[in-house]
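1. What follows is a predicted structure for the sequence shown.
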Amino acid sequence: MITYPRLKEGLTIGVTAPSSGVEAELHDLVNLAGRRLTAKGFHIVIGETVWTQEKAKSSSAKKRADEFTNMMDNEEIDILIPPWGGELLIEMLEHINFQHLQDKWVLGYSDISVLLLAITLKTGMATAHGTNLIDLRGESSDPVTSMWQTVLSTPKGEAVLQKSSLKYQKEWQHNNPSPCVFHLTEDTLWKTNGTSQVRMQGRLLGGCIDVIRHLAGTPYGDISSFYNQHIKGESIIWYFENCELSTTDLRRSLVQLKYAGWFEHCSGILFGRSAVNHPVDGYTLEDVYAEIAEELQIPLIYDIDCGHVPPQITFINGAYAVIETSDGKGQVLQQFI
């Protein structure tokens, strides 16, 4: 059984930095995001770790874990949204008492997906892979990003539908601000490893493969125990996004996860768009996808709206999903059951 938190009206957002904090010269980004969200009726509580950054982390692992735990315990805070990702979140996992976490949403991506996946696997509580706080600083949000609140307000037992974007952002243009933060210029096209029409269903799990791969073989990446305790007899859809891995490193990572048993009961894999998809000695990303799909005998959809090439669909770890794509368009139906 999966536990689903639920948002309420007039909610309070807790902002903490379990990975990277924000350098002094970029504090205005946090303040702007806070003002935008406050204007929309949210209350904002910002932790100390958000304002500091040194040696690739916001603070010590213990301080990060303590602030995160305190916000999870705080009855006045309804959801936690970190400012953004980073590099070393994995250090703080050993300092969290997962069995005593209150039921509330944690939303983010990149390095934050280490925490999201660990929470769901350790507790059976759903977590949300999607936008971060900094990307909510715009005057408005694009239709895909803005769905985060609707998705997280879905009552248990009900379903929510999200559709693929019309356009995606190819590159950042920080010197040319956009009302919705992103510059959505390129036509979105969901692709498959076989026929143009694919349908898959199962429980969603995933995140940024660069970092969640390091949970394999640890108490925080115990897929077998999670499966037996919470979703026994069901299938799993994995969603991944690749921030920095070469095609060969991505291949190594997928093989490692296969050897670790992560793809047992897998009914399909989703891959987000990536800006680092460069061939290595002629070995392309499409080669990687074709090989893992053939080995596992499953359908695969790639270049979906997930990860570091925005916008992003909000994927719920633990939710039961039906994913469909046809002629380059896609939709994600998530059931909170």
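-> Ah, there it is.
2. contacts, neighbours, all on C-alpha from now
-> Noted.
3. I'd like the distance between Ser274 and Gly14.
-> Distance, Ser274 to Gly14, using C-alpha to C-alpha, to the nearest Å: 29 Å.
4. Excluding chain neighbours, what is closest to Gly194?
-> Pro299 (7.6 Å; C-alpha to C-alpha, 6 or more residues apart in numbering).
5. what sits against the one you found?
-> Counting by C-alpha atoms under 8 Å, 6 or more residues apart in numbering, Pro299 touches Thr192, Asn193, Gly194, Val198, Met200, Ser267, Gly268, Ile269, Ala293.
6. Pull out the buried residues from those.
-> With burial judged by 16 or more other C-alpha atoms under 10 Å, the buried subset of the contacts of Pro299 is Thr192, Asn193, Val198, Met200, Ser267, Gly268, Ile269, Ala293.
7. Going by distance to Cys306, which of those residues wins?
-> Cys306 has its nearest neighbour among the buried ones among the contacts of Pro299 in Ile269, at 12.6 Å by C-alpha to C-alpha.
8. so what's the residue positioned nearest the centre of the chain up against?
-> The centre of the chain sits closest to His129, judged by C-alpha atoms, centre = their mean, with a distance of 2.6 Å. Counting by C-alpha under 8 Å, 6+ apart, His129 makes contact with Leu107, Gly108, Tyr109, Ser113, Leu116, Gly207, Thr314, Phe315, Ile316, Asn317.
9. Just those: which are in helices?
-> Ser113, Leu116 (DSSP state H).
10. okay if I get the contacts of His129 as CSV plus neighbour count and distance to Tyr239?
-> Listed next are the contacts of His129 as CSV, based on neighbours: other C-alpha atoms under 10 Å; distance: C-alpha to C-alpha, whole Å:
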residue, neighbour count, distance to Tyr239
Leu107, 25, 16
Gly108, 26, 14
Tyr109, 27, 12
Ser113, 27, 11
Leu116, 26, 13
Gly207, 32, 6
Thr314, 28, 11
Phe315, 27, 9
Ile316, 27, 10
Asn317, 29, 10
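11. Use this one as the comparison:
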Amino acid sequence: MMRYPKGLQTGQTIGVTAPSSGVDSELHDLIHLSKKQLENRGYNIKIGETVWTQYKAASATKEKRAAELNAMLQNHDIRTIIPPWGGEILQEILPLIEWEKAQAKWILGYSDTSTLLFALTLKTGIATVHGTNLIELRSDEWDPTTSKFLEVLSSEEGSMIKQVSSSYYQSKWNHDKIPDPYIYKLDTTTNWETVSNLPVEMNGRLLGGCLDTIHHLIGTPYGDVKEFQKTYLNNEPILWYFENCEMSATDFHRTLMQMQQSGWFENASGVLFGRTVAGQEVGGFTTLDALERFAEATSLPVIYNADIGHVPPQLTFINGAYAEIKANNGTGEMTMILKK
């Protein structure tokens, strides 16, 4: 059975650590501003040393990153953990995490943070949260899609959470933009699509993250999907969600084939793919070609251009929770139920 953390309440402490990348000194203001916004909403913020440094594609040595994360995972006073953002090489700390000592508490993030979320849920059955990063919370107001993260973090076993697709998304990333009123410039109409060009409904246990990083867990002790499904989900089907951060269309295709050939989709109910600025065409081969071949090979329903990942805003997903997802006429909706 899945384990859901207790809901985060005002007055409690959020821990900030950088298990992947830290923040360069010229961007430290992003952390201070985000901290202030959460404090203004009644939360205590404890920031670890790794957040303030960055060297050779990581915040600190793998030993220091793992030690700080372990300390926060085992600290009763810290109720939720939110890294500043993702990065590149979080995977190297996975062998150093004390999985059996990890307390059930919400961890929120995306990009390389999803490597940790995915592994933690598979190894322990503790539900984790794929959604906004800390530095994207630095504005006085949060857009309606992003702001659902707080409802998720305050939820616990038995809760039901409903979300709908965004109306508009941000077409170009910009960390330096002054919030007006949101941190994002929502300038392009959102349009969820399906490979079949027909309305799609699917349900199952949510699991997923950033394809660029989590596919490297295949064949490791941190990517045993079948064992997770058997141990914690009673063999219920998985409803997968993914985003492509940097892969070309052919790399994206190879990654999906690797996942399929490793058995990740043998007991699945469907796949939801996020918008991407990647997926560059290679020799006339496009991301849509990859999605069509994937749908044909797996016979799974496929929704794409959904609110996930590096093209904000994004919905908030709970790894391990039961969900029902619908897509029709360019819009989507998702209902999550935190059931064991």
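-> Perfect, I can see it now. Values in this document were obtained by computation on a predicted structure and should not be read as measured data.
12. Can you tell me which of the contacts of Pro299 of structure 1 is closest to Leu88 of structure 1?
-> For Leu88 of structure 1, the nearest member of the contacts of Pro299 of structure 1 is Ile269. The distance, counting by C-alpha to C-alpha, is 25.7 Å.
13. secondary structure class for the closest one?
-> Here Ile269 of structure 1 takes the strand state, with states given by DSSP: H, G, I helix; E, B strand; the rest coil.
14. Structure 2: which residue goes with that one?
-> For Ile269 of structure 1, the aligned position in structure 2 is Val271, judged by TM-score structural alignment.
15. Settle this for me: its match is touching Trp240, isn't it.
-> Yes - if you go by C-alpha atoms under 8 Å, Val271 of structure 2 and Trp240 touch, sitting 4.7 Å apart.
16. Map Tyr241 of structure 2 across to structure 1 for me.
-> Counting by TM-score structural alignment, the partner of Tyr241 of structure 2 is Tyr239.
17. mean deviation (superposed) between the helix or strand hosting its match and structure 2, please.
-> In this structure, Tyr239 of structure 1 is located in strand 236-241 according to DSSP states H and E. Following superposition, strand 236-241 of structure 1 is found to deviate from structure 2 by 0.6 Å on average (mean C-alpha distance after the TM-score superposition for structure 1).
18. after that strand comes which helix or strand?
-> Note on strand 236-241 of structure 1: by DSSP H and E, the next helix or strand toward the C-terminus is helix 247-259.
19. If we go by neighbour counts, what in that following helix is buried?
-> Thr247, Thr248, Leu250, Arg251, Ser253, Leu254, Val255, Leu257.
20. Surely Gly233 of structure 1 forms part of a strand?
-> No - counting by three-state DSSP, Gly233 of structure 1 falls outside a strand, being coil.
21. how far away is it from Ser225 of structure 1?
-> For Gly233 of structure 1, the distance to Ser225 of structure 1 equals 13 Å [C-alpha to C-alpha].
22. longest strand in structure 1, by residue count?
-> Assignment by DSSP state E gives strand 197-208 as the longest strand of structure 1.
23. Now do the residue nearest to the centre of structure 1 against Val15 of structure 1, distance only.
-> Remark: distance between His129 of structure 1 and Val15 of structure 1 (C-alpha to C-alpha) = 16 Å.
24. correct me, but Thr121 of structure 2 touches Gly320?
-> Yes - at 7.3 Å, Thr121 of structure 2 counts as touching Gly320 under the criterion of C-alpha under 8 Å.
25. and for these two, which residues touch both?
-> Counting by C-alpha under 8 Å, 6+ apart, the residues touching both Thr121 of structure 2 and Gly320 are Ala127, Thr128.
26. Neighbour count for the two, which is higher?
-> The neighbour comparison of Thr121 of structure 2 against Gly320 (other C-alpha atoms under 10 Å) goes to Gly320, with 34 against 23.
27. Can you show me the helices along the stretch 101-250 of structure 1?
-> Here the stretch 101-250 of structure 1 has its helices, by DSSP state H, counting those that start in this stretch, at 112-123, 147-152, 209-212, 223-230, 247-259.
28. what about Lys197 of structure 2, how many neighbours?
-> Just so we're on the same page, residue 197 of structure 2 is Asn rather than Lys. Neighbour count of Asn197 of structure 2, defined by other C-alpha under 10 Å: 11.
29. can you count the residues close to the match of Tyr241 of structure 2?
-> Neighbourhood size, Tyr239 of structure 1 [other C-alpha under 10 Å]: 23.
30. Check whether it really touches Arg273, as I assumed.
-> No - using C-alpha under 8 Å, Tyr239 of structure 1 is not in contact with Arg273; the gap is 11.3 Å.
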